[in-house]
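>>> no sequence on this one, just coordinates:
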């Protein structure tokens, strides 16, 4: 049996499209941050002069938006640092950590707003509809502009998406506040404010849960949501000269950067290097996976024997793997 050992794909040296637009992403996020910070400062001044707790709480909400954008910008800087020392992937997952923090703060802010809304439903305070409507309308304009800025950045990045969801939910909050203010002005129904808040809370919970779910999948090394590892293994083992695929792992380093490793057994006499190149081509063009590490070896006669399903001795070649991870994908030997 001839052993071709480890063959590495070109993915480790391949560039990623997200890196090309990182500077543009930072500029759009910085523009949104400037808009939000200026409006927040003005809102604090008006709130203090008018003695309005509602305006000050709105400003506190916008402070969380500003913090989420600052966090996103810091994470981008960290992710752009080259790999060194023990961090062999660099700090690319700083962006995923930022997305997780943004998701968690959305849920916590939603819980606090839900508590406040229920408390105001039970005992509604007096609401000044005029200042409330004017502030809400101004907030809508500012948040539309900020959301538009962030939408121009790369939203396939969970980091950018986290900041975007913060601003978008603040926009929804101001729309709800404006509607509630109109209702208060026209009908005097002061419970419209907490009712509108509860609608916004539901949207915040949905967005926060989505960010935590997607970032959690990356931290737990799950396959990308659009890749079925079993179907992928079956696809690879169906290629010419491939006898078996095991130890198949596919995961995300960060948003939009998937990686894959696998142990491939080819027929005795097969061209291991040609098989590796063909498999890398399939992974690149059909799945968008360019960061690949494929160990390609010739199969032993033992592997070529037909074993009954479920036979513990049929999983992998003991000459190469003592304990293969995950399912073993086995094809039929190809006649020569």
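Perfect, I can see it now. These figures come from a predicted structure and were not determined experimentally. Residues are numbered from 1 along each chain as shown.

>>> for the rest of this, base every contact and every neighbour count on C-alpha atoms.
OK.

>>> show me where the stretch 1-150 of the chain has its strands.
Counting by DSSP state E, counting those that start in this stretch, the stretch 1-150 of the chain has strands at residues 6-8.

>>> swap in the stretch 151-300 of the chain?
242-254, 257-266, 291-298.

>>> mean neighbour count and distance to residue 78 added to the ones you listed, as a markdown table?
Below are the strands of the stretch 151-300 of the chain laid out as a markdown table (neighbours: other Cα atoms under 10 Å; distance: least, Cα to Cα, whole Å):
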| stretch | mean neighbour count | distance to residue 78 |
| --- | --- | --- |
| strand 242-254 | 23 | 13 |
| strand 257-266 | 21 | 16 |
| strand 291-298 | 22 | 21 |
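
>>> second one coming, line it up with the first:
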């Protein structure tokens, strides 16, 4: 993952320089797409790296939210970049610029080779891991960007039709915008402590009531992500008369872990008058993240 980030980020800088020297907006747009790939690779590596870093008395969850904050900042930056590329594309369509096809083609071909190398490097890792899968998809998307830049250079070289460069830059911007939107949506969902999209919160209460003997009701259920792939939950539970809390609580945690992948859960038992609260889940205050 780290090798992929170094290669992608390093060539992104080279592609920006090549785009400025050759006058190709498509190369600069492709560099923007490589920035999304670099961000994806960096965040995936950060997930592995910071996930192993111990928590302390000031950061009881460790440093896991750093990768989410970085993702949010990267997403906002990419929206600004897309705006600049679209503005520049309109200006170039109205007033075409000269483009040096030789340097443009050389940089685009080199970019294609770098992306192939990064993809092969990622395949040496655990290809079933969600972070590596996501990073591989980003790199495959950037392969399309490199091919588009190569096509633009060849078309300009053969026909002299320079508008193809800003046109393709707009298409590449669409790829950037899609990646930036997904990054922004996912990071913001974690930052506002929303429920992970792959977990059906409404089904947790009925599932627990069906599977856990001695459980009478559930209130104040909250499900959120500490960082990508690390889900936590809290809830209040009530017990049927004479139920053993030493058996009920571990059983609830087991269902959360096995059925929903929630390894970190905090469960409080309400021994008050609500002990007869009905199953399935009751939420008078609708407090569901």
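Perfect, thanks for sending it. Quick caveat, the model's predicted, so the values are computed rather than measured.

>>> residue 182 of structure 1: which of the strands of the stretch 151-300 of structure 1 is closest?
Of all the strands of the stretch 151-300 of structure 1, it is strand 242-254 that lies closest to residue 182 of structure 1, at 44.2 Å by Cα to Cα.

>>> which positions in structure 2 sit opposite that closest one in the alignment?
Here strand 242-254 of structure 1 aligns to structure 2 at residues 215-227, judged by TM-score structural alignment.

>>> check the mean deviation of that stretch from structure 1.
Here the mean offset of stretch 215-227 of structure 2 against structure 1 after fitting is 0.9 Å, by mean Cα distance after the TM-score superposition for structure 1.

>>> how far does that stretch sit from its chain's centre?
Relative to its chain's centre, stretch 215-227 of structure 2 lies at 24 Å (Cα atoms, centre = their mean, to the nearest Å).

>>> before we move on, back to that, let's have the strands of the stretch 151-300 of structure 1 in a markdown table, adding distance to residue 98 of structure 1.
Formatted as a markdown table, the strands of the stretch 151-300 of structure 1 follow (distance: least, Cα to Cα, whole Å):
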| stretch | distance to residue 98 of structure 1 |
| --- | --- |
| strand 242-254 | 12 |
| strand 257-266 | 17 |
| strand 291-298 | 23 |
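
>>> between the ones you listed, which one is closest to residue 193 of structure 1.
Closest approach to residue 193 of structure 1 among the strands of the stretch 151-300 of structure 1 is made by strand 242-254 (39.7 Å; Cα to Cα).

>>> what sits up against the closest one?
Strand 242-254 of structure 1 is contacted from outside by 89, 92-93, 95-96, 218, 221-224, 229, 233, 236-237, 258-267, 275, 299, 304, 316, 324-333, using Cα atoms under 8 Å, 6 or more residues apart in numbering.

>>> buried ones among these?
The neighbour-count test (16 or more other Cα atoms under 10 Å) marks 89, 92-93, 95-96, 218, 222-224, 229, 233, 236-237, 258-267, 275, 299, 304, 316, 324, 328-331, 333 as buried among the contacts of strand 242-254 of structure 1.

>>> counterpart of residue 162 of structure 2 over in structure 1?
Structural correspondence for residue 162 of structure 2 with respect to structure 1 (TM-score structural alignment): residue 190.

>>> count of residues packed around that match?
When counting by other Cα atoms under 10 Å, one arrives at 22 neighbours for residue 190 of structure 1.

>>> for the one 5 residues further on, same thing?
Residue 195 of structure 1 is flanked by 19 other residues according to other Cα under 10 Å.

>>> mind listing what it touches?
For residue 195 of structure 1, the contacting residues are 117, 121, by Cα under 8 Å, 6+ apart.

>>> separation between it and residue 58 of structure 1?
Per Cα to Cα, to the nearest Å, residue 195 of structure 1 is found 16 Å from residue 58 of structure 1.

>>> residue contacts, the alignment partner in structure 1 of residue 190 of structure 2?
Aligning on TM-score structural alignment places residue 190 of structure 2 opposite residue 218 in structure 1. Residue 218 of structure 1 makes contact with 96, 224, 251, 252, 253, 254, according to Cα under 8 Å, 6+ apart.

>>> just those residues now: which is nearest residue 174 of structure 1?
Using Cα to Cα, the shortest approach to residue 174 of structure 1 within the contacts of residue 218 of structure 1 belongs to residue 96, at 28.0 Å.

>>> the alignment partner in structure 2 of the closest one and residue 189 of structure 2, how far apart?
Residue pairing (TM-score structural alignment): residue 96 of structure 1 is matched to residue 68 of structure 2. From residue 68 of structure 2 across to residue 189 of structure 2, the span is 10 Å (Cα to Cα).

>>> again with residue 58 of structure 2
Residue 58 of structure 2 sits 24 Å away from residue 189 of structure 2, going by Cα to Cα.

>>> equivalent analysis for residue 46 of structure 2, please.
19 Å.

>>> the two: which is more packed in?
The residue with more neighbours, out of residue 46 of structure 2 and residue 189, is residue 46; 20 against 17, by other Cα under 10 Å.

>>> how far away is the residue nearest the centre of structure 2 from residue 284 of structure 2?
In structure 2, the centroid-proximal residue (Cα atoms, centre = their mean) is residue 183; its distance is 4.8 Å. Per Cα to Cα, residue 183 of structure 2 is found 34 Å from residue 284 of structure 2.

>>> repeat that for residue 253 of structure 2.
23 Å.

>>> all helices of the stretch 1-150 of structure 2, in order?
Applying DSSP state H, counting those that start in this stretch to the stretch 1-150 of structure 2 gives helices spanning 2-22, 25-51, 65-94, 101-122, 130-159.

>>> so of those helices, which one's packed in deepest?
Mean neighbour count, computed with mean count of other Cα atoms under 10 Å, is highest for helix 25-51 among the helices of the stretch 1-150 of structure 2, reaching a mean of 25.

>>> tilt between it and helix 65-94?
180 degrees (axes from the mean of the first three to the mean of the last three Cα atoms, to 10 degrees).

>>> output the contacting helices and strands for helix 25-51 of structure 2.
Here helix 25-51 of structure 2 touches helix 2-22, helix 65-94, helix 130-159, helix 164-191, going by 3 or more Cα pairs under 8 Å, 6 or more residues apart in numbering; DSSP states H and E.

>>> that older thread, quick one, what contacts the residue nearest to the centre of structure 2?
The contact partners of residue 183 of structure 2, by Cα under 8 Å, 6+ apart, come to 71, 72, 75.

>>> please tabulate the residues you listed in CSV, including the columns distance to residue 88 of structure 2.
Listed next are those as CSV, based on distance: Cα to Cα, whole Å:
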residue, distance to residue 88 of structure 2
71, 26
72, 25
75, 20
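
>>> and which of those is nearest residue 35 of structure 2?
residue 75 (10.2 Å).
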